[in-house]
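1. heads up, no residue letters with this:
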């Protein structure tokens, strides 16, 4: 029988007729099911490569053709037609979930999506395997030149920019307000390596106290309309008004860093202003420009920038498209640059870090007195070296040494790294360059205190039991490896060899990262999240019915899907904020959650919605899955715990009892000690460097060895 009768094929537009084999276990659907499962499994291991993408596209094509055949066939009974439609719906669901996991696949679903020669050959082979009778035209695949993907060169110049350049042909450097240049100092520190000592000065917490430069009293707390500045915001803005030009604004999340940056630019006349942000918050930045500086215009760069306004006072561009626009942005004549979520540039080898540094250098060359602000509530994620790229962006250091202004401050201490007191003095010298770090407890007494409450849940179903079995197998594997190494040693330790424990745990972790299948710490954490999805959603339902709106955070899409289904079954309306949405879509859902009283729950991706969103209409957060860093967890909670919040904020962490989840919950705050010591003057002990995954494995192994009989 004909498949879609006479359908146009992609091999030159020739019409062909194909016939398929009969039988419920024969034909296209079983072959299609096999391919769909293979693609699904490959996508679970990571982004699909070219062969996997070809399989996905061919599966989609065959699914579309088979659905048309079933719909129009006169040889099928109604019961048979319904049965085949159900089977095809199931396969469509598999492909949809795969595309949701790797959103770049969505483009392959379009009817006009180009089909490569390899894909056409694969399609022919699958149809032959299904017993479909092919015409000679279908059997012979003519190799044609692969279509050139219609995408612009990485470097683009939008038409609006060309217009701006025609109106402003001369953008000469402006040195009229440049600070008096200082000759390179030839002091006692010239031959010292200083970058690492400066980092150590923060790591040791030398000097004590929070990392806040001396800020002036606010000149005014006035703001547009009915808005009001808080005193800590006014002091920062006044510093810019009085001439300070480089800031690492590291206030805790929720203290209004966006407003401070925009009003500092206004106070210092730093327009045009370039703002580089994560994609998820660029629309919010445009809103904030209108809110805090309504007489200024802003433009948001989307894609290739076809609709941007190059004449705007504030140009907002996200990291992901920055590489296309670096060239014209470097020539635009900006007098200020703000980098939001500045910890995004901590990796010196990443392209976005290089782009940001390139732009900062070009702006500084044209306008030496330009305003530079790095914004981040979590400036340190894993190590003090995370400061490096931020300091370079601000012009405090280069790749090897402090630059003249910081060097002068260090020389003024009259100390060297060999002298007692150098670390405290050096730390303060860097702080005076422009570090501003305030905590809610210090400056925002009107923001309610927040608390984190752990809710243990028992996983007593088959999935829970399999997770505990897998964890026991993991522990047994760690113990066996530890004992095998000890058995080959001549001398046996007294008690537990903690150094060996760490080596064994690290070896397990590295093997887990390279594994594409099997049980390891990563797959177990994911399975724990899946097992907690419904209990966490059920707890959220009870919260929503008793206290109002709730924000629900999860890391994995399947956990979010399961939770949303449970909310729907419970009669709750929800919005979903995920990483595959456009900024406009995301803002639409945020607005619905904020303004529609019928929307009870915002289901959010921990990674995609953890920054830049204001969800303070709720005061309860449910963390269905635990993060690997304290910073990520804090960012999520601070979507609710922000200025203007009138109720106490509680974050409810759902913990799977008697599993690895409890270890992660105990360790989740371990990375907080580094930022607290470096920036907040804390004397808290800093955990030895290493990932939370490693520390969890170490904890599991040490606990097992402590309980095990002696060798």
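-> Structure's in. What do you need? Since the model is a prediction, treat every value here as computed from it, not as a measurement.

2. For the rest of this, base every contact and every neighbour count on C-alpha atoms.
-> Noted.

3. Can you name the next helix or strand after the one helix or strand residue 240 maps to?
-> Element membership for residue 240 (DSSP states H and E) is helix 231-241. Using DSSP H and E, the helix or strand that follows helix 231-241 in sequence is strand 246-249.

4. that older thread, and the helix holding residue 240, what does it pack against?
-> In this structure, helix 231-241 packs against helix 257-268, with contacts taken as 3 or more C-alpha pairs under 8 Å, 6 or more residues apart in numbering; DSSP states H and E.

5. Take this one as well and set it beside the first:
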């Protein structure tokens, strides 16, 4: 990367009204670096360093080195000025070091040759131009590196690949795939006005701030005069019909983010039919494979669906729709990548938000292969909760759909952004940018807007007292954990010396640092020591029978009840309590086969003798329809608002005709109460980014981190 523009190359400073020189005249890049490093530090403290901020970290480190060398070599500077500038640069470097200490993966980014990617070069150039530097022409024009095409099957997975016998039969029946000659024609991409700008950060910011307001839904065609897609005896709803008309009009990439319960599965099945996107691959959580096969049969009876299990020995290779779960996709990449797929649907697409996970890489590799082989394939990401903790959760989904490559927008989105006539330096850019991304295919409808006949949903908290020895031991453990955290906090404060804290004042940066370190140690320790995870599990165990007894009384008065718990031992205790009371139940757990799970769901919905479904919060919280009940008991709290919402919406969905109530069982006078409060506060991100609501920004800290900070502050406040 070229060196920073020298002082001689910079334009003369503008004359100020006062004759006193500006403090930053000698190094105008330093205040920019100071501002940027604080942005990175804030994200790091919240454990939210996405790709954009990692690049920002690189560029800051690079420019600090450049500027330090320039200041030392500038003989025109007075010694006092030079010392002051170096001191300020050391301050930026110190923050970088502290940030790297929190996330050691950043250390490798400090290497001299790291900040050389086109994205980093553009970011550096933009900051230097902002500082008033004049750059050489070769620094202004930055050429993108040629993309590296990753293989569908990485070397590490090559030995795991299987080819089901039926697939060989399909290949022999049709040994040649008809080539699509429209695909690989060389295309000359003209340079665009925004080619030189770093745009991913501004795009995330546009959604994070809810810029422009309004629901994040692309413009959809009006309702057609006739229902041309539903099979005999079935009918699509208005919101589904408008979506399908967009597919009929030729749109092919969608983030279908309707709230849970609005029929995304049926819409996707019909979209494939309208687009004739067969063969179609559907990647889903294991718990919903059978339900997807049923929906294909229900909405497109003329099409055949096959469910891939294990090594796929029993699949129908001549089917139109192939349904596979995330966990076994890795062994089927090779033959799926050569099958000639015309579309791919990813259900519960927030499962791929972690780009370092193998399942995310598998899905992205297959999507890239399909885009190489097929002109305008149907690509659909389905999730009612695309944002869990941070707006950069969009990253993997946008990559899957081909809207971005993680470093910059794709050609179509770039054209839309360029057509705005604005740049990220213009405030008006952000609502326009949000609208541009939405027009790529985001469809977000809320129940209250499109399903007016869907009954209301209420979350009611039921505090319970843990007044036995077990409950008292939990409260004692909470106090001990708070005191242990407080001791760490005091050691850090004493080691660094007095920095002007008033008596009783708490340094919240140190609180967050102590809590973050405790959280990382807890994750590594698992269940082997007393930590926030084991504590919450013990609270769940203590509430198990109390929650089950409430569900039992509720069932006797209102009928069927869905009982959710996070841990198996809590489910076991609840089921034992129900059995002792003579109540017939079914169970939905992660270790069940898809057939057994579907049988349990059918029994709950159709058998009047079954009173309660005891469900795993993680295994049954997605893709399960249980409208036979209108009451949900949450025996344990989740760590995310999205998981809680997904669980409740197993009941609150199309087909429900009763008001839905979710009863949260909360252990009073424990950390359980704070967790419930934190979960409720996390609802703001989706409301702001997707629904355009004017919701005050909440901390992007995880619930676990916030809960630990609460315990620590409580312990310090008690002193």
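-> Okay, I see it. The structure displayed is predicted, hence computed values, not measured ones.

6. Give the aligned range of the helix holding residue 240 of structure 1 in structure 2.
-> With TM-score structural alignment applied, helix 231-241 of structure 1 matches the range 238-248 in structure 2.

7. do the same with stretch 581-589 of structure 1
-> With TM-score structural alignment as the criterion, stretch 581-589 of structure 1 aligns to 592-600.

8. Of all the residues in that stretch, which ones are buried?
-> For stretch 592-600 of structure 2, burial by neighbour count (16 or more other C-alpha atoms under 10 Å) applies to 594, 597-598, 600.

9. re the thing from before, mind listing what's buried along the match of helix 231-241 of structure 1?
-> Judged by neighbour count using 16+ other C-alpha under 10 Å, the buried positions of stretch 238-248 of structure 2 are 239-247.

10. how about JSON lines for those residues, with distance to residue 41 of structure 2 added?
-> Shown next, in JSON lines, are the buried residues of stretch 238-248 of structure 2 (distance: C-alpha to C-alpha, whole Å):
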{"residue": "239", "distance to residue 41 of structure 2": "43"}
{"residue": "240", "distance to residue 41 of structure 2": "43"}
{"residue": "241", "distance to residue 41 of structure 2": "46"}
{"residue": "242", "distance to residue 41 of structure 2": "44"}
{"residue": "243", "distance to residue 41 of structure 2": "42"}
{"residue": "244", "distance to residue 41 of structure 2": "44"}
{"residue": "245", "distance to residue 41 of structure 2": "46"}
{"residue": "246", "distance to residue 41 of structure 2": "43"}
{"residue": "247", "distance to residue 41 of structure 2": "43"}
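
11. Determine which two of those residues are furthest apart.
-> 239 and 247 (13.1 Å; C-alpha to C-alpha).

12. So what's the residue count around residue 477 of structure 1?
-> Neighbour count of residue 477 of structure 1, defined by other C-alpha atoms under 10 Å: 15.

13. What is the equivalent residue in structure 2 for it?
-> By TM-score structural alignment, residue 477 of structure 1 lines up with residue 484.

14. Checking that match next. Helix, strand or coil?
-> State at residue 484 of structure 2, reduced to three classes by DSSP: H, G, I helix; E, B strand; the rest coil: helix.

15. Show me what residue 45 of structure 1 aligns to in structure 2.
-> Checking with TM-score structural alignment, residue 45 of structure 1 has no match.

16. wait, doesn't residue 45 of structure 1 sit right on residue 518?
-> No: applying C-alpha atoms under 8 Å, one finds residue 45 of structure 1 not in contact with residue 518, separated by 11.5 Å.

17. give me every residue that touches residue 330 of structure 2.
-> Taking C-alpha atoms under 8 Å, 6 or more residues apart in numbering as the contact definition, residue 330 of structure 2 lies against 157, 160-161, 358-359, 362.

18. can you count the residues close to residue 711 of structure 2?
-> 23.

19. Would you verify that it is located in a helix?
-> Yes: judged by three-state DSSP, residue 711 of structure 2 forms part of a helix.

20. so it makes contact with residue 482?
-> Yes: taking contacts as C-alpha under 8 Å, residue 711 of structure 2 lies within contact range of residue 482: 5.2 Å.

21. where along the stretch 551-700 of structure 2 do the strands fall?
-> 561-565, 584-588, 610-616, 631-634, 660-667 (DSSP state E, counting those that start in this stretch).

22. Let me have these in TSV, extended by distance to residue 514 of structure 2 and mean neighbour count.
-> Formatted as TSV, these follow (distance: least, C-alpha to C-alpha, whole Å; neighbours: other C-alpha atoms under 10 Å):
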stretch	distance to residue 514 of structure 2	mean neighbour count
strand 561-565	30	28
strand 584-588	38	20
strand 610-616	32	23
strand 631-634	31	27
strand 660-667	26	23
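
23. All good on my end, thank you.
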